[in-house]
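> missing the sequence, but the structure's below:
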């Protein structure tokens, strides 16, 4: 299992995959750890996650560099990712006790209500684009609820996975509470079918999600899926143009555009389209591309050459079908220039498909009704951003949008305090907030006569 630096194509880390026998031993150890961990007090769990937060902060430079070397994330953004992981640990250390508190419900019983008990060993299947955040977003509430966690990470970020396991060890978690399994994807099905594994959470592609969900369903086990998106950035004529442009830049181009919740479809109202696109073009062309290890780099390389070439194919398809290239478009190795195209129609691939990289596709709309229609034409439903100062418009449009999240005058982002997830082919279930910590618990009804 090799990690190849996409900036210079050099092998930076190598790790050996474990055998199915070793996998089964790890599952047994995780189950045995669960039997003890489930009885651990919330106070003790909180102390350990507070310590984990400190460990992440102390090592953010070192572990940020690992991410940068493995998948090309600009170093400043990689460090910020580790900091965000520390935040989610602090959040649940502070709030998990109240989120998991038993709830009394008045009936004709002496006592009746609901309590929340952990299920057991939970498998997390995680992607490469946010090597630390995706894992901690899954593992923190899952473990805080009293479960234990197994991690199957993407094969190109196994060193990041090892660093996360090291962080749990440094923080003092008992052995088996968090376990990284360096395995190939073919072994995932057998892990889900293991009777000691009680659920699975996956962030990734639709095919991977469908395969995992099918296996989990066949075993009658809960699953949670976050499967990407094609978020719209909807720019109305009354927006604050300067702030909107800055937000759209970050929404599309941070992490070199390789984000499920990136703003990929830019919808601009016709009356301001020319002005907005011209200003946006200037901002895009001012973005600094370069070595991901340079702290001044904002646009790095994509995860590999194949990913860049796939995005270039989507771009070329649009240009061949009438889209207009405003800026960018050049592809060399794993690098694709930050790109803006206009005159994108709803029939084009870059409107219908997820574009996973630094490509922003612009479509013009006339009025609110057309904007809603364009947003909802996507099969994805992870999130949408609206840019307007009209409160009545906001209140009217929010219920009409088939999305897991609506952000107004802000990019769609994950926040430990808010539930995160999508509808349509973006998946089901919710991570983070109280919803996230209740994802893998037994909501046990209690009735005492």
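Received it, and whenever you're ready, just let me know what you need. Predicted, not measured: the structure shown is a model, and the values here were computed from it.
> can we go C-alpha only for contacts and neighbour counts from here?
Will do.
> Can you list the residue ranges for helices in the stretch 101-250 of the chain?
Applying DSSP state H, counting those that start in this stretch to the stretch 101-250 of the chain gives helices spanning 133-144, 158-171, 188-193, 206-218, 241-253.
> winner for burial among the ones you listed?
helix 133-144 (a mean of 24; mean count of other Cα atoms under 10 Å).
> coming back round to it: of the helices of the stretch 101-250 of the chain, give the one that comes closest to residue 366.
Minimum separation from residue 366 across the helices of the stretch 101-250 of the chain (Cα to Cα) falls at helix 241-253, 17.5 Å.
> Past the closest one, which element shows up next along the chain?
Following helix 241-253 in sequence order, the next helix or strand is strand 263-269 (DSSP states H and E).
> After that next one, which helix or strand is next?
Scanning onward from strand 263-269 (DSSP H and E), the first element met is helix 273-285.
> relative to helix 241-253, how tilted is that next one?
For helix 273-285 against helix 241-253, the angle by axes from the mean of the first three to the mean of the last three Cα atoms, to 10 degrees is 50 degrees.
> After helix 273-285, heading C-terminal, what element do we hit next?
As assigned by DSSP H and E, the chain's next helix or strand after helix 273-285 is helix 305-320.
> A further structure is provided below for comparison with the first:
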């Protein structure tokens, strides 16, 4: 199949029927010191599907960012658990509103946006349950100076700065907010400028359900705002999710301050010759096409044993037919849009280059406006840009390798976030799992698997640190040790 485009690359026409809509009111993009206020830069949010104006957010400029925030009152564990439970209920109650905002702003199908809210609720609930598991240790110390007792407890950092991307605008915020409240750490949110409206709504819901205002700040705006927030001496910890270029800029300003950096990956699904091919094809489709492929832990390439690669690609073509591309607001849509037409142009260029290099487009390869149809490619060169750089798009490139090459994969794998492995041979699966230099290996599923209690993070170019309910909360604390003169005497 050749790479084709729809008759027009213009945005989709607006939804028919009904009178012209009044422009939405300007939403304040800054919450600081317990109050909302407008930033000095107006930012129009337009639907990537049809170009209509869906929100206007007043972004901040760098010069508006304060420095030197003061301390906050400590919250008891029971109070933190209550806040987390109440916020979970708040998102459940306003699920439809939150999902509609996400869908309109970034083109995510509304059914996927509802799952995004469900994921946020689950994180908040599990964080509430984990409050009493964030405990310390005690150690008896013996030496020439006599016996002593060292008691070490986690102490929250003065302030956490969370810098998050657009592709999962609610989940990426709550993955930072829930552990921060679990730890008792104040947090400043700096969302992608492409997802400011959804971030502002999320903060509104948190505050409405009792999230302490002094523990929460929001600053929408560009990279200059992130740099200004990093300059605040009270920012002790950085939680960053995004690309390597942004991470390098953040790390250069953050200096030696601790942080957790999740930088994406060209995630692989390994399909061995003895794999359950229909199951592997289903997992590949979900990982490659879910959220229009805009996921850091999605399937970005399929490494299939040469003897089954053709059959597997055919099964993947069949799976792709079920992924309907359409209006993100319609419940039957499974793929909405990419973030903008520039993203589509980059994908299109890479697909065309892969075809010139010998790849065959077996399904998809179609584009319209910011939409990209689910695309299956076979016989992709392992060195093609399409599979050596991360593309946030619904692409399923199949690379045929010998079985021996699959076994030797850990020797040349550059590092990453997660890898999925399909094989019926448990010894082989465990050998790959133990040797692959990635944060997580998922057996009999794709790399897209996640759970709030499973630590998630990368190796090498994919970043460092781990995110989970408890891992993240521990990251946001430092260890405070108090040494008592003697175990039997206690403090004097």
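Here it is on my side, so go on. These numbers were taken from a predicted model, which means no experiment stands behind them.
> What does the superposition give as a TM-score?
The TM-score (TM-score structural alignment, normalised by the length of structure 1) is 0.94; 438 aligned residues with a Cα RMSD of 1.6 Å.
> on that earlier part again, nearest to residue 426 of structure 1, out of the helices of the stretch 101-250 of structure 1?
helix 206-218 (7.7 Å).
> among the helices of the stretch 101-250 of structure 1, which is nearest residue 295 of structure 1?
Smallest distance to residue 295 of structure 1 across the helices of the stretch 101-250 of structure 1 (Cα to Cα): 16.0 Å, for helix 241-253.
> How many neighbouring residues does the aligned residue in structure 2 for residue 61 of structure 1 have?
With TM-score structural alignment as the criterion, the equivalent of residue 61 of structure 1 in structure 2 is residue 96. Using other Cα atoms under 10 Å, the number of residues around residue 96 of structure 2 comes to 15.
> Residue 96 of structure 2 against residue 114, yeah?
Yes: counting by Cα atoms under 8 Å, residue 96 of structure 2 does reach residue 114; the two are 7.1 Å apart.
> isn't residue 361 of structure 1 right up against residue 277?
No: using Cα under 8 Å, residue 361 of structure 1 is not in contact with residue 277; the gap is 11.1 Å.
> list the residues that contact both of those two?
Counting by Cα atoms under 8 Å, 6 or more residues apart in numbering, residue 361 of structure 1 and residue 277 have no common neighbour.
> So between the two, which is more surrounded?
Using other Cα under 10 Å as the criterion, residue 361 of structure 1 and residue 277 rank with residue 361 on top: 25 against 18.
> That one corresponds to which position in structure 2?
Residue 361 of structure 1 maps onto residue 397 in structure 2, with residues paired by TM-score structural alignment.
> ditto for residue 88 of structure 1
Matched by TM-score structural alignment, residue 88 of structure 1 corresponds to residue 123 in structure 2.
> Any buried residues in stretch 99-116 of structure 1, and which?
Neighbour-count burial for stretch 99-116 of structure 1 flags 99, 100, 102, 112, 113, 114, 115, 116 (criterion: 16 or more other Cα atoms under 10 Å).
> Mind checking which of these are in strands?
Judged by DSSP state E, strands contain the following of the buried residues of stretch 99-116 of structure 1: 112, 113, 114, 115, 116.
> Now the aligned residue in structure 2 for the fourth one: closest residue in space that isn't a chain neighbour?
Spelled out, it's residue 115 of structure 1. With TM-score structural alignment as the criterion, residue 115 of structure 1 lines up with residue 153 in structure 2. Nearest residue to residue 153 of structure 2 in three dimensions, chain neighbours excluded: residue 136, at 4.2 Å (Cα to Cα, 6 or more residues apart in numbering).
> Enumerate every residue touching the aligned residue in structure 1 for the one you found.
Using TM-score structural alignment as the criterion, residue 136 of structure 2 maps onto residue 102 of structure 1. Residue 102 of structure 1 is in contact with 113, 114, 115, 116, counting by Cα under 8 Å, 6+ apart.
> Residue 14 of structure 1 now?
By Cα under 8 Å, 6+ apart, residue 14 of structure 1 lies in contact with 1, 2, 3, 159.
> sorry, back to before: the match of residue 88 of structure 1 belongs to a strand?
No: Residue 123 of structure 2 is assigned helix when assessed by DSSP: H, G, I helix; E, B strand; the rest coil, not a strand.
> Distance check, it against residue 84 of structure 2.
Note on residue 123 of structure 2: its distance to residue 84 of structure 2, by Cα to Cα, to the nearest Å, is 9 Å.
> Of those two, give the one with the bigger neighbour count.
In terms of neighbours (other Cα under 10 Å), residue 84 is the more surrounded of residue 123 of structure 2 and residue 84; the figures are 29 against 26.
> Was I right to think that one contacts residue 124?
Yes: the criterion here is Cα under 8 Å, and residue 84 of structure 2 meets it with residue 124 at 5.4 Å.
> Need the residues touching each of those two.
The contact lists of residue 84 of structure 2 and residue 124 share residue 178, where a contact means Cα under 8 Å, 6+ apart.
> quick one: residue 141 of structure 2 and residue 147 touch, right?
Yes: Residue 141 of structure 2 lies in contact with residue 147 (Cα under 8 Å); the separation is 5.6 Å.
> Please enumerate the shared neighbours of residue 123 and residue 84 of structure 2.
residue 178.
> What ranges does the stretch 301-449 of structure 1 have for its helices?
305-320, 349-352, 368-376, 391-397, 433-437.
> Which of those helices sits closest to residue 136 of structure 1?
Across the helices of the stretch 301-449 of structure 1, residue 136 of structure 1 has its closest neighbour in helix 433-437 (11.9 Å, Cα to Cα).
> before we move on, back to that, dump the contacts of residue 14 of structure 1 into CSV; add secondary structure and distance to residue 45 of structure 1 as well.
Conversion of these to CSV gives the following (DSSP: H, G, I helix; E, B strand; the rest coil; distance: Cα to Cα, whole Å):
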residue, secondary structure, distance to residue 45 of structure 1
1, coil, 33
2, strand, 34
3, strand, 33
159, helix, 26
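> Format those as TSV; extra columns: distance to residue 173 of structure 1.
Shown next, in TSV, are the contacts of residue 14 of structure 1 (distance: Cα to Cα, whole Å):
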residue	distance to residue 173 of structure 1
1	27
2	28
3	27
159	20
